[in-house]
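1. Build me a model from this:
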Amino acid sequence: LLSEEEKDNLERLSKSRVWIIDPVDGTREYGEERTDWAVHVALAIDGRPEIGAIALPGLDLVLRTDRSLPLAPCPKTPRMVVSRTRPAKEALDVAEKISAELIPMGSAGAKAMAIVRGDAEIYLHTGGQYEWDSCAPAAVALAYGLHVSRIDGSPMTYNQADVYMPDLLICRPEWAERVLSLLG
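-> Below you'll find the predicted structure:
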């Protein structure tokens, strides 16, 4: 088990299956009684985000890897979710280059699920997170057929000794190549 709320047990590194949990992703939003916070539960298998669920209690919604639905049609003008308090410079630069509408939002899980739900097309984060911030969102996004990677295009790898993850891209497959090319 790896969780934001528990002391790290490095025995997990010898396991092929590790649960990665964030019981309250978006503590500030939760405390402000907003709807853009989430609960993350994921199972990483051999470093890959394979099984997961994201609860959005403020929306009375749970999105899961075993109950994915087809994506809605992709609009021509992209919408990009960004941090409502500290949007990343790289995300703002990409948004300007592709004329994306910016949607400020709280937790990483809420942002990623906005892409799954069809409320936005791109979530680009370069401000650093931890494995518990992105494992469940990555698992659910992959189950829905979305692109998930680091900003250099490499896969997200979990259950590492250093749980810090500097960046993340979750987006509609239609936008992945273009966004990655603007970052490279």
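
2. going forward, measure contacts and count neighbours with C-alpha atoms only.
-> OK.

3. Now do the strands in the chain.
-> Secondary structure of the chain, counting by DSSP state E: strands at 2-3, 17-25, 38-45, 48-56, 61-64, 79-83, 101-105, 122-125, 129-130, 147-149, 164-165, 168-171.

4. Using a markdown table, please lay out those together with mean neighbour count and distance to V116.
-> Shown next, in a markdown table, are these (neighbours: other CA atoms under 10 Å; distance: least, CA to CA, whole Å):
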| stretch | mean neighbour count | distance to V116 |
| --- | --- | --- |
| strand 2-3 | 20 | 24 |
| strand 17-25 | 22 | 17 |
| strand 38-45 | 24 | 14 |
| strand 48-56 | 23 | 11 |
| strand 61-64 | 17 | 9 |
| strand 79-83 | 24 | 12 |
| strand 101-105 | 17 | 15 |
| strand 122-125 | 26 | 10 |
| strand 129-130 | 16 | 20 |
| strand 147-149 | 22 | 11 |
| strand 164-165 | 17 | 21 |
| strand 168-171 | 26 | 9 |
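
5. Reformat those strands as a markdown table; add distance to A114.
-> As requested, these are exported to a markdown table (distance: least, CA to CA, whole Å):
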| stretch | distance to A114 |
| --- | --- |
| strand 2-3 | 23 |
| strand 17-25 | 15 |
| strand 38-45 | 12 |
| strand 48-56 | 11 |
| strand 61-64 | 11 |
| strand 79-83 | 8 |
| strand 101-105 | 9 |
| strand 122-125 | 9 |
| strand 129-130 | 18 |
| strand 147-149 | 14 |
| strand 164-165 | 21 |
| strand 168-171 | 10 |
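
6. which stretch among these comes nearest T157?
-> Across these, T157 has its closest neighbour in strand 48-56 (5.8 Å, CA to CA).

7. what's the closest one packed up against?
-> Strand 48-56 is packed against strand 38-45, strand 61-64, helix 108-116, helix 131-143, with contacts defined by 3 or more CA pairs under 8 Å, 6 or more residues apart in numbering; DSSP states H and E.

8. Another for comparison:
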Amino acid sequence: MSDALKEDAALLFEAVREAGELGRSLTRRSDLQRWTKPDGSEVTEGDLAINVFFEERLKAVRPGYGWLSEETPDDPAERMKQDRLWIIDPIDGTRAFIEGRQEWCVAVALAVSGRPVLAAVYRPMRDEFYSAIAGEGALLNGSALEIPDSGSLEGANIAGNRKALASLSHHGIAADPSGSLPLQLRLAYVAAGRLDGAVSAGKRNDWDLAAGELLVIEAGGAVSGISGEGYIYNKPDPWQQGLVAAGAKRHAALINALRMT
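-> Predicted coordinates for the structure are as follows:
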């Protein structure tokens, strides 16, 4: 690992942990403002405050890196000029954050040439800090993660949206709709072996995927779209077509099962 990547990792991991603590402190406020976006999703003062925090701690410190955040208007032409890209989800699981539940996290990845090389997903309400460096493995609170794998889908605990799970129902999976669990935490749970896999049909935003993808890959798994093609980030449209994440053998079984539907 280069010295530059080590410095970026230290910067990223410290910033994500501090951002999570900021988010946790804001959950104690009873007057937290919130709004509905044009797409119908919700945003709060917490999302915006954490986004500003990252702009100060990451964007300002690395001005030559591109920027893609759920809470910043996207400028594809500008970000695509840069080989290195911060991919930010200030709060993944805003509904849980609003309702005072624990199922929310802060997630950031650094992508280089379209692929994530650093990732951090922090779940502050349980003090779970997931991190990964490309080629160096994935960790949960400092302990190495390794996905238990199998080529069988029978009894596998697969989280996802109902459309994707319906396509797998006749393969004997233990379907987990996980409506309250945001995508980044589903991916973190796959990396940690708490879920056997995660699937989702339809377009999924890059900021919902990039950090969690690296966690799964570095824990020995595989991540792709429904078609089986891998993700490339920093494209004009910042989204991917679907999600399939699991250990390498189970990932292949899931892709085959989805193709048969």
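
9. TM-score for the pair, please.
-> The TM-score (TM-score structural alignment, normalised by the length of the first structure) is 0.89; 179 aligned residues with a CA RMSD of 1.7 Å.

10. hmm, back to that, for the helices and strands packed on strand 48-56 of the first structure, which one sits closest to H125 of the first structure?
-> helix 108-116 (8.8 Å).

11. Surely H147 of the first structure touches E177?
-> No: counting by CA atoms under 8 Å, H147 of the first structure sits too far from E177 to count as a contact (9.6 Å).

12. returning to what we had before: nearest to P70 of the first structure, of the strands of the first structure?
-> Among these, strand 61-64 comes nearest to P70 of the first structure, with 12.8 Å by CA to CA.

13. which other residues reach that closest one?
-> 51-56, 113, 140 (CA atoms under 8 Å, 6 or more residues apart in numbering).

14. how about those residues, which pair is most distant?
-> I51 and L56 (17.0 Å).

15. Just tell me what S113 of the second structure corresponds to in the first structure.
-> Alignment note (TM-score structural alignment): S113 of the second structure maps to D46 of the first structure.

16. What is the burial count for its match?
-> 15 (other CA atoms under 10 Å).

17. Distance check, it against D8 of the first structure.
-> Distance, D46 of the first structure to D8 of the first structure, using CA to CA, to the nearest Å: 18 Å.

18. What of L142 of the first structure?
-> 26 Å.

19. Pick out whichever of these two has more residues nearby.
-> Legend: neighbour count by other CA under 10 Å for L142 of the first structure and D8, higher for L142 (20 against 13).

20. Any figure for the gap between that one and L59 of the first structure?
-> Distance from L142 of the first structure to L59 of the first structure, by CA to CA: 22 Å.

21. do the same with D46 of the first structure
-> 32 Å.

22. residue in the second structure matching D8 of the first structure?
-> Checking with TM-score structural alignment, D8 of the first structure has D74 as its match.

23. of all the contacts of strand 61-64 of the first structure, which comes closest to S14 of the first structure?
-> Closest to S14 of the first structure, out of all of these and judged by CA to CA, is I51, at 19.2 Å.

24. Does that closest one touch V140 like I think?
-> Yes: in this structure I51 of the first structure lies within contact range of V140 using CA under 8 Å: 7.4 Å.

25. what do the two both touch?
-> 64-65.

26. circling back: isn't the match of D8 of the first structure up against I87?
-> No: using CA under 8 Å, D74 of the second structure is not in contact with I87, being 11.2 Å away.

27. residues shared between the contacts of those two?
-> L68.

28. residue contacts, the equivalent of E90 of the first structure over in the second structure?
-> Under the alignment (TM-score structural alignment), E90 of the first structure maps onto A164 of the second structure. Applying CA under 8 Å, 6+ apart to A164 of the second structure gives the contacts 199-201.

29. Identify the single longest helix in the second structure, thanks.
-> helix 3-26 (DSSP state H).

30. In the first structure, what stretch matches the helix or strand following it?
-> Next in sequence after helix 3-26 of the second structure, counting helices and strands by DSSP states H and E, comes strand 34-36. Counting by TM-score structural alignment, strand 34-36 of the second structure pairs with no residue of the first structure.

31. Who are the packing partners of the next helix-or-strand element following strand 34-36 of the second structure?
-> Following strand 34-36 of the second structure in sequence order, the next helix or strand is strand 42-44 (DSSP H and E). Judged by 3+ CA pairs under 8 Å, 6+ apart, the packing partners of strand 42-44 of the second structure are strand 34-36, helix 94-99.

32. that older thread, closest to L182 of the first structure out of the contacts of strand 61-64 of the first structure?
-> M113 (23.3 Å).

33. Show me what that closest one aligns to in the second structure.
-> Match for M113 of the first structure (TM-score structural alignment): A188.

34. Contact partners for the closest residue in space to its match that isn't next to it in sequence?
-> In this structure, A188 of the second structure finds its nearest non-sequential neighbour in G212, 5.7 Å apart by CA to CA, 6 or more residues apart in numbering. The contact partners of G212 of the second structure, taken as CA under 8 Å, 6+ apart, are 107, 119, 121, 183-185, 187-188.
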